[in-house]
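Chemist: predicted coordinates and the sequence they were generated for:
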Amino acid sequence: MPKVTLIEFNGTDHTIDAETGKSLMMNAIDNGIPGIDADCGGACACGTCHVFVEQKWFDATGESNPLEDSMLSMRPDREEVSRLSCQIEITDAMDGMVVRMPEYQM
């Protein structure tokens, strides 16, 4: 299982053993990580699982699809490394990945 670190806006970090094949969002929920609200349950319809992927890991997350891109375009805090964690499928190549959560999700 790859280890992934999620960092809350206040700096609190959580390192989890992430299950491959599941979304980062589901892994965060399964591990009780605060700040991943996932109001739509992973349907890419709300943006409450927004994360900032550290640049060196961004390519490992794959390409965003048009729906995800549309959801992120409505976010005033969107950055170049923004993704919705419901759209990131965990792979072994993500071992050591670090993501940060925006302020509103604390």
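Modeler: Right, received. Where do you want to start?

Chemist: can we go C-alpha only for contacts and neighbour counts from here?
Modeler: Fine.

Chemist: centre-most residue in this structure?
Modeler: residue 85 (3.0 Å; C-alpha atoms, centre = their mean).

Chemist: and that residue, what does it touch?
Modeler: Neighbouring residues of residue 85 by C-alpha atoms under 8 Å, 6 or more residues apart in numbering: 23-25, 49-51.

Chemist: also this one, for the comparison:
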Amino acid sequence: MPRITFIDHAGGARCVEAVAGETLMEAGVKSGVPELEAECGGACACATCHVYVDPAFLAKLSAPSDVEQGMLDYAEAPVRENSRLSCQIIVSDELDGMTVHTPPQQ
């Protein structure tokens, strides 16, 4: 099982064991990551699962779709080069050890 570390805006870390094939959002919500609101349930219809992905792992992810990029325009926190919606990241074994940061507000 890939292990992903979520770091909240205050620096608190929560290591999550994810299942390959689920989304990063599903893994985080299932594990009680408090700053993942995920209001749309993973439909890519909001930006409440916005995360900052460790740049070392960006190349291992598929490119964000136009829909995802458009939804990031609605993020309350600043959008950065490594911003992604966690509902659009499919967990794979290749992501084992990845760290993501959650912004202070969603």
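Modeler: Structure received. Predicted, not measured: the structure shown is a model, and the values here were computed from it.

Chemist: and the TM-score between these chains?
Modeler: TM-score of the superposed chains, computed with TM-score structural alignment, normalised by the length of structure 1, equals 0.95; 105 aligned residues with a C-alpha RMSD of 1.0 Å.

Chemist: redo the contacts of residue 85 of structure 1 as TSV? Include distance to residue 76 of structure 1.
Modeler: Formatted as TSV, these follow (distance: C-alpha to C-alpha, whole Å):
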residue	distance to residue 76 of structure 1
23	24
24	22
25	21
49	15
50	12
51	13
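
Chemist: if you look at the residues you listed, which of them are in strands?
Modeler: 50-51 (DSSP state E).

Chemist: ok, so of the contacts of residue 85 of structure 1, who is nearest residue 16 of structure 1?
Modeler: residue 24 (10.3 Å; C-alpha to C-alpha).

Chemist: and the closest one, how many neighbours?
Modeler: When counting by other C-alpha atoms under 10 Å, one arrives at 27 neighbours for residue 24 of structure 1.

Chemist: so it touches residue 89, yeah?
Modeler: Yes: Residue 24 of structure 1 lies in contact with residue 89 (C-alpha atoms under 8 Å); the separation is 6.2 Å.
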